[in-house]
Structure formats: C-alpha cells, structure tokens
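Trainee: Sequence and predicted structure below; questions after.
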Amino acid sequence: MARFDAGQGRTVYFEHHRGSGTPVVLIHGWAMSGRIWAGTAEALRADGHAVLIVDHRGCGQSDRDFEDMSVSAIAADVAGIVRQECARPAVLNGWSLGGAVAVEAARLLGDRAAGVVLTCGASPRFVRGDDFPYGGEPGSLDATAEAMAADRAGFFRGLAEGVCARPVSPPTVDWMWSAFIDSGVDALKSLRSLAGTDQREVLAGLAVPLLSIVGTADVILDPEIGRIAARLAPQGQVAEMEGCGHAPFIEDAPAYLAALRGFLANL
C-alpha cells in the first residue's frame, strides 16, 4: 500500500501491483472503494499488467476530510499518482462516477495516458439537459440527499441491492454495502459535482482509444450514455454486456475480462 500527497496535509490511498505489461489504473464508483476491483485486479496481474488501484478522496482508506470532493479533484489525484508511479503510459479504467474521473484524468495526462475504459461510466453526462435526454433528472440528487439523511444505512443497502441485474450471492451484496456505508460524510459532494459535469467536448478531443463497456440492463446509469461516449470519442468502441446491470465485472466476469483483454491487446 502507499499514499499520495494530495496537499494541505491530506493523502489518497493507492496500491501499485507491479508488472511488465501496460499499467492499468482501476478507479471505483461513487461512495465505493478500490477493493471492489479485487477480481479484475487479480486477472490483470495474472496477465502481467501493472495494476494501480486508487481509493477516491473521502472513500476507502483515503483521508475523509477533503474540502474539494469534485470529479476534477479526484482526477487530479489519479493523474498525480500515474505521473509518480508509471514509467510508461497507463490505461485508465473507471467504473460509474469513476468513468468521468478517468476521462478527466486522461485529459490531464495527455500522452501519459494509453487508453480509457468506461465500465458503465458516467461520461459524458450523468443527468439530463436540454440537449441531452439521457440520465437522471436534474433535481434527483435532492431526493438522494434526503434519503441518505433519513437512513444512510438503509439507502446504501438499497443501492447495493440494485447494482446488479443478474443474480449475485448475498455475500456479494453485503460486500458492496459494506464499502458504500464506509464512505465519508462528504461523499454526496462528489455526486453533486458529477451532476454538473459535461464531458462531450473532452471525449470528442480524446487522442487515445476508448472502450465503453455497457450493461444492457443497467438501471442506475442509462446504457445509452455509454454508447454515446463511444460515438463521441474518435477512437471509441462499445462492448455490450447482455443482461448485466451496473457492475458487469462482477455479474459476468469472464465476458467482461474478455472485452477488457481484447482492448488492451490492441493498444
């Protein structure tokens, strides 16, 4: 384990599992932790890749008392870790909110990024707009805030139960719930930042290959958002995980890894 100095006396937790292959950075979703990537990380390490797993500020084993919990701040942490740890360009793989983080980190890294993977990634947008009819309603986060304030544990339990469309074991749901409930008190700030994020121009200017992995039965993030991301990126492609919800790397790990490995092999 290691810690990245994020300034103002705060640090971000990360793991760097070294390997000779292309480095892959695994960026978790909102209010989660890097431990959710355990199975993916094991498979990538077995393939010889270097693997970096990052806990967002305010989540997992990172410090909790950051004033800035925005998508851009988390992306700056990721970019800083890549610059510090990787001698060669890295692939940025972001799940859910982590997808928006991966796109912004790729913009910051320039030629230090080798590719972007969106795993049900919340990019280019998370909420609807006048010219973007996909995603959540603009005011939906107020209801989320009220639900968290009324029963934080119950809210996150319901979220954990809704992540997967395919059947998963009760211990898997418990595992996700335990990560959610352990998030810091300011986690909602990151979600509000995501609601104000629009990455259409960033995706259109992306100079590296992009793979958008979409769960066709995802009820948390409209699958069309992932398809749009692939169309916007000049070197974009989409992989559809049939019948999967918001976590295809858990729901159908073999199919997910096949798509990811195919992308990495063609870089």
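Mentor: Nice, I can see it.

Trainee: Every contact and neighbour count from this point should use C-alpha atoms.
Mentor: Fine.

Trainee: can you tell me how far F156 sits from V185?
Mentor: The gap separating F156 from V185 is 13 Å, by C-alpha to C-alpha, to the nearest Å.

Trainee: want to compare, so here's the second one:
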Amino acid sequence: MPYIDISKSTLGSLRLHYQDFGQGRPVVLIHGWPLSGRSWEPQVAELVDAGFRVITYDRRGFGASSQPWSGYDYDTLAQDLHELMTELSLQDATLVGFSMGGGEVARYFGMYGSKFIRSAVFAAAVTPYLFKASGNSEGAVSDKDVEKKQASVLADRLGFLEDFTQKFFSDASGKLLVSESQRAYAKMIAAFASPKGTYDCISAFSKTDFRADLEKIDVPTLVIHGDSDQIVPIEVSGARTHKAIKNCELHVIKNGPHGCNLSHAKEFNSALIAFLKAH
C-alpha cells in the first residue's frame, strides 16, 4: 500500500496511507470522523470515469495510517494534508472535505492559501463553527455535548459506534437509508481507528472556529448537505458555510442524512461532477 512519511512529525515514524487512481485534474477526498478513505468508495469510480485523478487518504489515527498519541488538532491535520499535496506534486487540485474533513479544507486555506487549489467542496461539513460560544450564538454544540460524547467513547467505544452509525445514515424520522450491511461496514471501519484519535477529534471538530479560514477561500466552492442531517444539521453548518464564502454554490439533498455520499450517492456524485466540470 502507498504511504507518505510525515517529515515534520516529532513523534517518530508517522505515515499516511493514500490511494491514487485515474488521470486528469486531481481531486483530493478527505474523509469524515471516525471513518477512513474507504468511505469514499461510492465516489471514486465515477470520478475516475469522469476523467479525474482521485486521491483518497486516511487521516492520522484512522484507516491504515499511523496511530500516534497526539496531533489531532486542525493545524497539524492541515499540515498533514499539505505534506501529501507536496509529496504527490498536486496542482490545480480540488479539495473535497466530508464532515470533519471539511475542517481540514478550511484550515488548509487558512494556513497555505489557494496557490495549488482550483476549487473546494464542503460535504456535510463541520464548518464554520459548531461550538456555541460568545460571538457564535448560531453554534449548536456545548461543553456538555462534547463531554458526553467523549465519555461514551471511553466507556464503550463499540457501543457508541453502533448508535452513531445508525444516526449517521438515518433521516429525521430515524429511518435507516442504507442497507444494514453498509452501516455495519462503516462501524467496522471506525472500530479499527485509534481510540485516542477517536476521542481527541471530538473536541477538535466541535470546538474549532473556521470562520477566519473561510474568509480566505478565493476559489469556486460547492457546499453539499442533506436537509435531514442529524449529526451536523445544515442550519448550523452547510447553510452558514455557503453564506460565508464568496462564489459559493449550495446543493441541498432532500431527506439526505449525514452520510449522504452513500445514501444518495447518485445525486451526490452528479452534483459533485457537474461542479468539477463547470469550474
């Protein structure tokens, strides 16, 4: 399996696993929490067939990447993405961030700008700022929410993942919109993630403020979000991200749950590919 070594790691050997398919303009797919690059399976083949070079990678702590004890803050995660971009000599690329991965897209722009970036996509993303804090009354996540989720991960991580993956793929009525086999597969992917990384990322995606990062995005951008997302509701995330970025399009998937890239793969892929071809 292909890996890159993280050169700036102070934790000893640290490697990121990635996959690289197709030819054409590069599209980098950044997965959500607590999954891996495997969660992009419904998108990869169609993007390659549409004429794009598709790169997926596993965030540190997840999938087949190294599982260090630390480094799950967004500055470090964006630095990992930058090292991948540099190692693969990616230019004129589109960054596509799902859920937690949307934060990496935003922070990448905040730290490195758009020199190598053609466009950006935020899919069911955690941007701009989920935490309910002073100056962010539109946030929906409290300290108690974060502590409760972290406590559940510590007490029974597999039990937490059972409930989480159910909600991940269900609409507002609680109806599961993918097969039970697909839900179980997502749980299996998440089960082999770093317990420490799984725990630490909860605070990262819940409490990181990406508003200043979004202001630096100066390339065509697409927001894709389901209007039945029970994990990251569109009202506190996708709708606000759309308003915060200039030259930004919004595609709302009707009755789409959080995992809309799987439950509504045909619509998701159509909107994504149309955007890529237009920009």
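Mentor: Yep, it's here. Just so it is clear, the model here is predicted, and its values are computed rather than measured.

Trainee: one step back: so for F156 and V185 of the first structure, which residue has more residues nearby?
Mentor: With other C-alpha atoms under 10 Å as the criterion, F156 of the first structure and V185 differ in neighbour count, and F156 comes out ahead with 21 against 13.

Trainee: residues in contact with the more buried one?
Mentor: With contacts defined as C-alpha atoms under 8 Å, 6 or more residues apart in numbering, F156 of the first structure is in contact with 148, 177, 180-181.

Trainee: which of those residues sit farthest apart?
Mentor: Greatest spatial distance in those: M148 and W177, 13.7 Å, computed using C-alpha to C-alpha.

Trainee: Show me where the second structure has its helices.
Mentor: Here the second structure has its helices, by DSSP state H, at 41-49, 74-87, 100-112, 143-168, 180-191, 195-207, 211-215, 238-244, 260-263, 265-278.

Trainee: Turn the ones you listed into JSON lines, columns for distance to S134 of the second structure.
Mentor: Putting the helices of the second structure into JSON lines (distance: least, C-alpha to C-alpha, whole Å) gives the following:
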{"stretch": "helix 41-49", "distance to S134 of the second structure": "38"}
{"stretch": "helix 74-87", "distance to S134 of the second structure": "21"}
{"stretch": "helix 100-112", "distance to S134 of the second structure": "20"}
{"stretch": "helix 143-168", "distance to S134 of the second structure": "13"}
{"stretch": "helix 180-191", "distance to S134 of the second structure": "33"}
{"stretch": "helix 195-207", "distance to S134 of the second structure": "12"}
{"stretch": "helix 211-215", "distance to S134 of the second structure": "14"}
{"stretch": "helix 238-244", "distance to S134 of the second structure": "17"}
{"stretch": "helix 260-263", "distance to S134 of the second structure": "31"}
{"stretch": "helix 265-278", "distance to S134 of the second structure": "35"}
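
Trainee: between those helices, which one is nearest to R59 of the second structure?
Mentor: Among these, the nearest to R59 of the second structure by C-alpha to C-alpha is helix 74-87 (7.5 Å).

Trainee: Report the mean deviation for that closest one after fitting onto the first structure.
Mentor: Helix 74-87 of the second structure: mean distance to aligned residues in the first structure after superposition is 1.4 Å, counting by mean C-alpha distance after the TM-score superposition for the first structure.

Trainee: Now tell me what touches stretch 215-223 of the second structure from outside.
Mentor: Outside stretch 215-223 of the second structure, the residues within contact range by C-alpha under 8 Å, 6+ apart are 106, 109-110, 113-114, 117-124, 238, 241-242, 244-251, 275, 279.

Trainee: Which of the residues you listed are buried? Put it as a ChimeraX command.
Mentor: This is the ChimeraX syntax for the buried subset of the contacts of stretch 215-223 of the second structure, where burial follows 16 or more other C-alpha atoms under 10 Å:
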select :106,109,110,114,117,118,119,120,121,122,123,124,238,241,242,244,245,246,248,250,251,275
